[in-house]
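# below is the sequence, then the predicted model.
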Amino acid sequence: MFNIYKKCNKPNDPCIIGKIGSAHGILGMVKLFSFTENKNDIFKYCPWFTVKENQWIILHLEYKKNNKDFFLIKIKNIKNRNEAQLLTHCHIIIEKKTLPILKENEYYWNDLIDFKIISDTGNYLGKIDNFLQTRSNDILVIKNYRGNKKKKEILIPFIENEVIKNIDIVNKTITVHWNPIFE
């Protein structure tokens, strides 16, 4: 069933830059959600990879169309809706070396995954698990185990100088002005 994809080796330093959404129409198009700061920049970084059934696959873009909240794209060799649906929820991954080199004190969201989050009162809140993008600001998704209880999820808005007080790249910690109430 997956012979329509060109299989490949895992990239050396994989970096997630987007996600494939649902199939669109009958000709094999899919929705694409970009995680890049400028949404169009996702098309600057090639080649694209994804993982399907524990197999690394290289994706070649055939067509793109800008939509309000997402892109519509056509992947080469995907000919119909059924084939396109197989890619739903797959991440778009690139090799990190294809990204521009950052200046001092700059970082990519991907670099902040697993950073420890400490409140400005000294409380350990957990580690960054993911990011959510909203129209007003990005949100840190923090995971924390509280003793033997199940994992708690804390959502913290990424608002520099107001909520985000300090990002320490060397020690992999972020200090925030945030004190959630744990039950």
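Structure's in. What do you need? Numbering: from 1, shown residues only.
# can we go C-alpha only for contacts and neighbour counts from here?
Will do.
# contacts only, for residue 69.
residue 33 (CA atoms under 8 Å, 6 or more residues apart in numbering).
# actually residue 157, not the one I wrote
137, 138, 139, 140, 163.
# so of those, which ones are in helices?
Assignment to helices by DSSP state H places none of the contacts of residue 157 there.
# by neighbours, which of those wins?
residue 140 (23 neighbours; other CA atoms under 10 Å).
# report the contact partners of that one.
128, 129, 130, 131, 132, 154, 155, 156, 157, 158.
# any idea how far residue 56 is from the third one?
What it means is residue 130. As for residue 130, its distance to residue 56 is 22 Å (criterion: CA to CA, to the nearest Å).
# do the same with residue 42
For residue 42, the distance to residue 56 (CA to CA) stands at 19 Å.
# again, but for residue 12
For residue 12, the distance to residue 56 - CA to CA - is 12 Å.
# so for the two, which sits in the more crowded spot?
The residue with more neighbours, out of residue 12 and residue 56, is residue 56; 17 against 10, by other CA under 10 Å.
# doesn't residue 49 make contact with that one?
Yes. The pair residue 56 / residue 49 is scored as a contact, 6.8 Å apart, by CA atoms under 8 Å.
# another one to put next to it:
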Amino acid sequence: MAPGEPSGAVSRSPVRIGRISGFHGVHGWVKVYSDTRPPENIFSYDPWLIDTGEGWRELKVAKHRRQGRLLLARFEGLEDRDAVTPLLNCEIAIDPAQLPPPGRDEYYWETLIGLEVVNRDGQSLGRVQGIIETGGHDVLVVAGEKERLIPFVGDVYIDAVEPEADRIRVDWDAERW
């Protein structure tokens, strides 16, 4: 496959790991925003899948570096700014098969997005629409009749995560915030 051609070889839904946030110079370098921790881990995945809005483009990172606070990457076969212009603000993802299995009681955010959140009374509070990283604890953004922010703290608010049942069980009163 030629660099940047659409790829249909993804085994499951791609997992977002960052985005292309800007250009750096005129020789095809791009600025990368990373969702991985530490941020440099984004470069340990190969190839990247770029969501162009018209499908996934599989790209290999030819070179990468950190420059101050910036993460920079250059792709094989894309040697100038014109070649990378269509990639600006595109999401970076990978095939989930590249991810190591999570540890016990650990979950990838992608696993949690879309799960129904049910409290101890059996009431559906909505579905996980996003996750906020706060530094202390991640917070689930649950959209239902109203939006709720539920700290993702096991043994306090989270009773069980059951991806196979499409559900997260929580200790959360439906009338709370």
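Now that the structure is in, tell me what you want to look at. Computed from a prediction, not measured in an experiment: that's the story for all the values here.
# now residue 55 of the first structure: closest residue in space that isn't a chain neighbour?
residue 7 (7.0 Å; CA to CA, 6 or more residues apart in numbering).
# how about that neighbour, what's its match in the second structure?
Aligned by TM-score structural alignment, residue 7 of the first structure pairs with residue 6 of the second structure.
# how about the strands in the second structure?
Counting by DSSP state E, the segments of the second structure that form strands are 15-24, 29-34, 48-51, 56-59, 61-67, 70-75, 91-94, 116-119, 124-133, 138-143, 147-151, 158-162, 167-170.
# for those strands, which one sits closest to residue 103 of the second structure?
strand 158-162 (13.5 Å; CA to CA).
# which part of the first structure matches that closest one?
Using TM-score structural alignment, strand 158-162 of the second structure corresponds to residues 164-168 of the first structure.
# residue 150 of the second structure contacts residue 137, doesn't it?
No. Using CA under 8 Å, residue 150 of the second structure is not in contact with residue 137, being 10.1 Å away.
# picking up where we left off before, emit the PyMOL select command for whichever of the contacts of residue 140 of the first structure are buried.
Listed next is the PyMOL selection for buried residues among the contacts of residue 140 of the first structure, using 16 or more other CA atoms under 10 Å:
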select buried, resi 128+129+130+131+154+156+157+158
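# make a markdown table out of the contacts of residue 140 of the first structure and add distance to residue 183 of the first structure.
Listed next are these as a markdown table, based on distance: CA to CA, whole Å:
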| residue | distance to residue 183 of the first structure |
| --- | --- |
| 128 | 20 |
| 129 | 20 |
| 130 | 22 |
| 131 | 23 |
| 132 | 24 |
| 154 | 12 |
| 155 | 15 |
| 156 | 17 |
| 157 | 21 |
| 158 | 24 |
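# name the nearest of the contacts of residue 140 of the first structure relative to residue 81 of the first structure.
Checking the contacts of residue 140 of the first structure one by one against residue 81 of the first structure (CA to CA), the nearest turns out to be residue 132, at 27.6 Å.
# ok, residue 161 of the second structure - how many residues close by?
20.
# could you list the buried residues of stretch 11-18 of the second structure?
Neighbour-count burial for stretch 11-18 of the second structure [16+ other CA under 10 Å]: 14, 15, 16, 17, 18.
# and of the residues you listed, the nearest to residue 36 of the second structure?
Minimum separation from residue 36 of the second structure among the buried residues of stretch 11-18 of the second structure (CA to CA) is found for residue 17, which lies at 6.1 Å.
# any idea which residue of the second structure is furthest from its center?
Distance from the C-alpha centroid of the second structure peaks at residue 121, with 31.3 Å (CA atoms, centre = their mean).
# can you count the residues close to residue 58 of the first structure?
For residue 58 of the first structure, using other CA under 10 Å, the count is 20.
# give the closest residue to it in space, chain neighbours not counted.
Spatial nearest neighbour of residue 58 of the first structure, excluding adjacent residues (CA to CA, 6+ apart): residue 49 at 4.5 Å.
# before we move on, the earlier item: tabulate the strands of the second structure in TSV, adding columns for distance to residue 101 of the second structure.
Converted to TSV, these look like this (distance: least, CA to CA, whole Å):
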stretch	distance to residue 101 of the second structure
strand 15-24	13
strand 29-34	20
strand 48-51	19
strand 56-59	23
strand 61-67	24
strand 70-75	26
strand 91-94	14
strand 116-119	23
strand 124-133	20
strand 138-143	19
strand 147-151	23
strand 158-162	16
strand 167-170	19
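# those strands: which one's closest to residue 104 of the second structure?
It's strand 158-162; of the strands of the second structure, that one is closest to residue 104 of the second structure (CA to CA) at 11.5 Å.
# buried residues in stretch 38-53 of the first structure?
39, 42, 45, 46, 48, 49, 50, 51.
# cool, and stretch 116-124 of the second structure?
Of the residues in stretch 116-124 of the second structure, 116, 117, 118, 119, 124 count as buried by neighbour count, 16+ other CA under 10 Å.
# who's in contact with the third one?
By CA under 8 Å, 6+ apart, the residues touching residue 118 of the second structure are 124, 125, 126, 167, 168, 169, 170.
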